[in-house]
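Trainee: sharing a model that was predicted from the sequence below.
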Amino acid sequence: MTETNIPPVTDHSIKRLRRSRTDRKLTGVCAGIGEYFDVDPNIVRIAAVLGAFFTGGTLILAYLAAALLIPES
């Protein structure tokens, strides 16, 4: 048998998308996305507002769905 050098999976190595409880403006979705992708949450918020404007409000529905589906941290 050959031995593999695969490290064990721990809870600290798994990234989970969660809504933020501490850095929230409305529901914490943009802050949670920012934390997940290691991006400043303000950039995500600006992108969400611009995206809502350019998609005719469709992104607002996606934001509301994310607020319902993504659990809090």
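Mentor: Received, thanks.

Trainee: only C-alpha atoms for contact and neighbour calcs from this point on.
Mentor: Noted.

Trainee: which outside residues touch whatever helix or strand residue 44 lives in?
Mentor: Assigned by DSSP states H and E, residue 44 belongs to helix 41-54. For helix 41-54, the external contacting residues (CA atoms under 8 Å, 6 or more residues apart in numbering) are 30-35, 58-60.

Trainee: next up, a structure to set beside the first:
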Amino acid sequence: MTNHLYRSNTDRMLLGVCGGLAKRYAFDATLLRVVLAVGCLFSAGTLLLIYLICAAVMPKERLYADSYGMGGAGWNHWGSGPAAGPYGGAPHQAPTTDAMMNDLEKAQLRKELDHYRAKVAQYEKGE
């Protein structure tokens, strides 16, 4: 159990409030989300207003921070610039999983769109 209450960056569905509460009080975040959703239905949206107020008031969780108070500069906190690659050049940056998933989703949506366009064209021809 942590001492501070933050909005979660890693366990979030909307704004990270339920993930932060779950992390702080050692609950299951999914259970807390279900209770919030059911509670919103029965409270005529009052819990939704409370959720939004919590999201506005609670600070975001830091992604990482070092123990020396350097502001989370990462492992290269001695240098002033970004970490260099093995031969002194710019570091290699692999595409993130999110970017790759977005590309896959776009490709699949394009494929579906082309398929439905072909169906509509076939329908318009009267076949």
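Mentor: That came in fine, so what should we check first? The shown structure was predicted, so the numbers you read here are calculated from the model rather than taken from an experiment.

Trainee: following element in sequence after the helix holding residue 44 of structure 1, please.
Mentor: Once helix 41-54 of structure 1 ends, the next helix or strand along the chain (criterion: DSSP H and E) is helix 58-69.

Trainee: which bit of structure 1 covers the longest helix seen in structure 2?
Mentor: Of all the segments of type helix in structure 2, defined by DSSP state H, the longest one is helix 97-125. Following TM-score structural alignment, the aligned partner range for helix 97-125 of structure 2 in structure 1 is empty.

Trainee: now that helix, how far from the centre of its chain.
Mentor: Averaging C-alpha coordinates over helix 97-125 of structure 2 and over its chain gives two centres that are 25 Å apart (CA atoms, centre = their mean, to the nearest Å).

Trainee: swap in stretch 13-33 of structure 1?
Mentor: How far stretch 13-33 of structure 1 lies from its chain's middle: 6 Å, per CA atoms, centre = their mean.

Trainee: over to stretch 20-35 of structure 1?
Mentor: Put simply, stretch 20-35 of structure 1 sits 8 Å off its chain's centre (CA atoms, centre = their mean).
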